[in-house]
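Visitor: From the sequence below, what's the structure:
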Amino acid sequence: MSWDFSTEPEFQKKLDWMGEFVREEIWPLETLGLDWDQLRKAIAPLQQEVKDQDLWAAHLDPELGGQGYGQVKLGLMHEILGSSTLGPLVFGCQAPDSGNCEILAAVGTDVQKKKWLEPLLSGEFYSAFALTELDNAGADPTNLATSAVADGDGWILNGHKWFISNASTSDFIIVVAVTDPDAERHRRTSQFIVPIDAPGLVVVRDIASMENTAPRPNTYGSHCEVTLENVRVDADALLGNIGDGFLIAQKRLGPGRIHHCMRWIGQSQRAFDMLCERATYRYAQGSVLGEKQTIRNWIADSAAEIQALKLMTLHAAWVIDEEGTAKARKDIALIKFYGGKVLHDVIDRAIQIHGSLGFSSDLPLESMYRAARAARLYDGPDEVHRDSVAKAYLKAYSPPAGNVPSQHIPTRRAAAHEKFADLLAEIA
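Guide: Presented below is the predicted three-dimensional model:
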């Protein structure tokens, strides 16, 4: 089956509109340092423009207000809107809300959809997803300590969650908790919808990090420490079936990684443009930097890496569209660890060519660089994905006879002499 990443003319017009819209309307907002309340007001008219273009929450089915686009189209969109950290927010596809929408749509009850999904889709609500814990490896979502114990007609949740994106600006959190510690490891957990104002749920702090060294209160994009102490939720807070926590989590991760990588391509392209622009006018030792061999190597390497990542990511998206997420696991793991490296390396070169200016906060490169480091951690560290890729490839191989390499020339020569004995006798 041939690969096909082409787009029809009408969709290409949408992509062209997006490119101009992101550059002219969204990039300028990055410089204003707005808090969450100010930002929500500022982006409201932009979100309406996106809705008018029928591009709002395009990953969702039409009955939910989206376009039902496949992963290839969504990938091309995310490449454009991902050049700004505010892009996904304006287009209604920001993490973790996009993934939460998908699982609410997939396994939520009619009541849950009415109460939580509809306002999430409209942009009235925002949400968080609480899986990671400080004392348990984030790379192993089956190894959790947060518990949910049945109590009458509800559940009691206790636990300590860590690095929960947007918890401090969310209206509710989907919490993954252990409901049966004795079950098979992939059936131990379940998911629960917990309102942000539930008694016993505390957003302890916005965690200072490389990405945000001094987080301000009420700021979008922060990562939070969250505790749950005897938090009671009703029975209808359970998402899906008991024991489905891991399976539901996997529904949101595969396509989400496609979108991550395409957004990283958008960020990489933005840094690449800055790199090339600098090469055209900055003089050193008698010529512009673009005439130096080292700089040309940086440009060529960056262009090749971005193009390779884009093709790899679109191929993974195409596999999902044609054969489903399960068939794309190896491809998704490949782009996840390779994409983080490309993002880091291209931004690093762009900083280097700008010297101290690139290191300063007068350009967006330094903040892009700090955020890029997290790409090697989000949705599983590089090491987990590399291991997954290697294991997938090794399944196709087995030890050769007698443990002699299959390409061993003396062995092959002996076999060739036997195979062509008559011919060799004839031509001797």
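
Visitor: Please make it C-alpha for all contacts and neighbour counts, starting now.
Guide: Noted.

Visitor: ok, the residue most central in space within the chain - contacts?
Guide: The centre of the chain sits closest to H260, judged by Cα atoms, centre = their mean, with a distance of 2.9 Å. Neighbouring residues of H260 by Cα atoms under 8 Å, 6 or more residues apart in numbering: H78.

Visitor: One more: G340?
Guide: Applying Cα under 8 Å, 6+ apart to G340 gives the contacts 261, 264, 372-373, 375-376.

Visitor: Find the helix or strand that the nearest residue to S168 once chain neighbours are set aside is a member of.
Guide: Distance criterion Cα to Cα, 6 or more residues apart in numbering; nearest residue to S168, sequence neighbours excluded, is V203 at 6.3 Å. Using DSSP states H and E, the element containing V203 is strand 201-206.

Visitor: Show the subsequent helix or strand relative to that strand.
Guide: Assignment by DSSP H and E places the next element after strand 201-206 at strand 223-234.

Visitor: Please point out which parts of that following strand sit buried.
Guide: For strand 223-234, a neighbour-count test (16 or more other Cα atoms under 10 Å) marks 223-228, 230-234 as buried.

Visitor: Now the second one, please; I'll put the structures next to each other:
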Amino acid sequence: MDFAYDARTEELRARLLAFMDEHVLPAEHVAEEQRAALASPWDTPAVVGELKAEARRQGLWNLFLPDAEYGAGLTNLQYAPLAEITGRSPHLAPTALNCAAPDTGNMEVLTQFGTDEQKKQWLEPLLAGEIRSAFAMTEPEVASSDATNITTHIRREGDEYVISGRKWYISGAMNPDCKVFIVMGKTDPDGADIRRQQSMVLVPRDTPGVEVRRAMRVYGYEDHSHGGHAEVVFDEARVPVTNLVGEEGGGFAIAQARLGPGRIHHCMRLIGMAERAIELMCRRAVERTAFGKPLAQQGVVQEWIADARVAVEQVRLLVLKTAWLMDTVGNKGAHTEIQAIKIATPRAVVDILDQAVQLHGAGGVSQDFPLAELWAAARTLRLADGPDEVHQRSLARRELKRYM
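Guide: The predicted structure is shown next:
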């Protein structure tokens, strides 16, 4: 494995770093001020549209898609350091580059499994950044860490599918630009193979029977910048059978294909969040004085900063190795490493952010610094895309299998 980034990655990194410094970071406060003046907090501030237009103009658009027909054609290893950079402003930068979840995963699904008609109707406007989307899998009544538990029912009646069920924490669904859901439910709830009971269907937001009921909070935050995390009820919602994604019974496999790249994207953005936390820690440490000397001269603060640097370097190398394996042996071959980064990275970044909050005192939990909101986002990623314990269980069983 070559630890150096290739020429194209270095060139894109330089352009993206400049874009962040010149456009994204200065826009953070502008976006908040504009949002406060909007008729609805879920509407998109004007500055976001300006950032998207500038990103397209600079060729920093759809960088996440490895399919050159639709995206930048980058490998996982090439995209990983770019995703890290966007993690420095996770509530603004990914959206500006059209690289924000859940749209990224949905575009990947449509690229791989969508029909020509589905691509024209939904993928093309998503690629253009004209609409947003949501992925509806998690449910409140069951342990959704085991996706075979989902209870949303999708039954066929003639040329239509009828969807009934209740979902929650459906990211992006509060955004009025969210026009379509990819819904996972059971088309064969009594099937012998529990991993072939599920299917995915495309459900337009304006379909009768679809109710976006409320925004779910995350540690008190409604996460307006990401379009919220909604509770959504499907009450006998009807869509044409042509809205099936892939094949009946293929929903579980599609979900697994969707989550592999998503996990590495999350982990690289997390590292960017940690880098911003370290920067804020260092600035705070040299600017503040306590008990007669700068915080930077306090031994415990030096330990926090040193440990944070070590932790970031460790998880970055593990994530880059995982990206390299995904490119060379495929997602299945990199399964152990994908689970390892999903366990290790959020834990490490939560710890770093917690120490950064501590160093900032009351300011650390305030709205004057991004640390509290970053902590909430990082802590949530110990649950999203599978909780730590599910990945630990699977990884341990794979390790033990070699000795049994």
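
Visitor: Need the TM-score between these chains.
Guide: Remark: TM-score between the superposed chains equals 0.93 [TM-score structural alignment, normalised by the length of structure 2]; 391 aligned residues with a Cα RMSD of 1.5 Å.

Visitor: coming back round to it: mind putting the buried residues of strand 223-234 of structure 1 in a markdown table, distance to L121 of structure 1 included?
Guide: Formatted as a markdown table, the buried residues of strand 223-234 of structure 1 follow (distance: Cα to Cα, whole Å):
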| residue | distance to L121 of structure 1 |
| --- | --- |
| H223 | 22 |
| C224 | 23 |
| E225 | 26 |
| V226 | 24 |
| T227 | 27 |
| L228 | 26 |
| N230 | 30 |
| V231 | 26 |
| R232 | 26 |
| V233 | 23 |
| D234 | 23 |
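
Visitor: now, which of these sits nearest G358 of structure 1?
Guide: Using Cα to Cα, H223 comes nearest to G358 of structure 1 of these, at 25.7 Å.

Visitor: So the residue mapped onto the closest one from structure 2 versus W42 of structure 2, what's the distance?
Guide: Taking TM-score structural alignment, H223 of structure 1 has H229 as its aligned residue in structure 2. For H229 of structure 2, the distance to W42 of structure 2 equals 11 Å [Cα to Cα, to the nearest Å].

Visitor: Between the two, which contacts overlap?
Guide: M174.

Visitor: can you give me the strands in the stretch 51-200 of structure 1?
Guide: Assigned by DSSP state E, counting those that start in this stretch, the stretch 51-200 of structure 1 shows strands spanning 127-130, 147-151, 154-165, 172-178, 189-195.

Visitor: Residue in structure 2 paired with H160 of structure 1?
Guide: Checking TM-score structural alignment: H160 of structure 1 goes with R166.

Visitor: Next, the contact list for its match, please.
Guide: Residues in contact with R166 of structure 2 (Cα under 8 Å, 6+ apart) are 139-140, 152, 231-234.

Visitor: repeat for E54 of structure 2
Guide: Listed by Cα under 8 Å, 6+ apart, E54 of structure 2 has no contact partners.

Visitor: now S145 of structure 2
Guide: Shown in contact with S145 of structure 2 (Cα under 8 Å, 6+ apart): 386-387, 390.

Visitor: got the residues you listed as CSV, with secondary structure and neighbour count columns?
Guide: Compiled in CSV, those are given as follows (DSSP: H, G, I helix; E, B strand; the rest coil; neighbours: other Cα atoms under 10 Å):
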residue, secondary structure, neighbour count
G386, coil, 19
P387, coil, 17
V390, helix, 16
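
Visitor: End to end on stretch 139-149 of structure 1, go ahead and measure it.
Guide: Start-to-end span of stretch 139-149 of structure 1 (Cα to Cα) is 24 Å.

Visitor: which residues in structure 2 does stretch 299-315 of structure 1 align to?
Guide: Matched against structure 2 by TM-score structural alignment, stretch 299-315 of structure 1 falls on residues 305-321.

Visitor: Tell me, how many residues neighbour L12 of structure 2?
Guide: 18 (other Cα atoms under 10 Å).

Visitor: Does the residue mapped onto it from structure 1 belong to a helix, a strand or coil?
Guide: The alignment partner of L12 of structure 2 in structure 1, by TM-score structural alignment, is K14. K14 of structure 1 carries the three-state label helix when classified by DSSP: H, G, I helix; E, B strand; the rest coil.

Visitor: How much space separates K14 of structure 1 from L46 of structure 1?
Guide: Taken as Cα to Cα, the span from K14 of structure 1 to L46 of structure 1 is 15 Å.

Visitor: S361 of structure 1 now?
Guide: S361 of structure 1 is 26 Å from L46 of structure 1, by Cα to Cα.

Visitor: Kindly report the same for M77 of structure 1.
Guide: 16 Å.

Visitor: Counting neighbours, go ahead and name the busier of these two.
Guide: Counted by other Cα under 10 Å, M77 of structure 1 and L46 do not tie: M77 has more neighbours, with 25 against 17.

Visitor: follow-up on the earlier one: and the strands of the stretch 51-200 of structure 1: which comes nearest S356 of structure 1?
Guide: strand 154-165 (31.2 Å).

Visitor: That closest one vs structure 2 - mean distance after superposition?
Guide: With mean Cα distance after the TM-score superposition for structure 1, strand 154-165 of structure 1 departs from structure 2 by a mean of 0.7 Å once superposed.

Visitor: Find me the equivalent region of the strand holding V203 of structure 1 in structure 2.
Guide: Against structure 2, strand 201-206 of structure 1 falls on residues 210-215 (TM-score structural alignment).

Visitor: Same question for stretch 129-141 of structure 1.
Guide: The alignment of stretch 129-141 of structure 1 onto structure 2 (TM-score structural alignment) covers residues 135-147.
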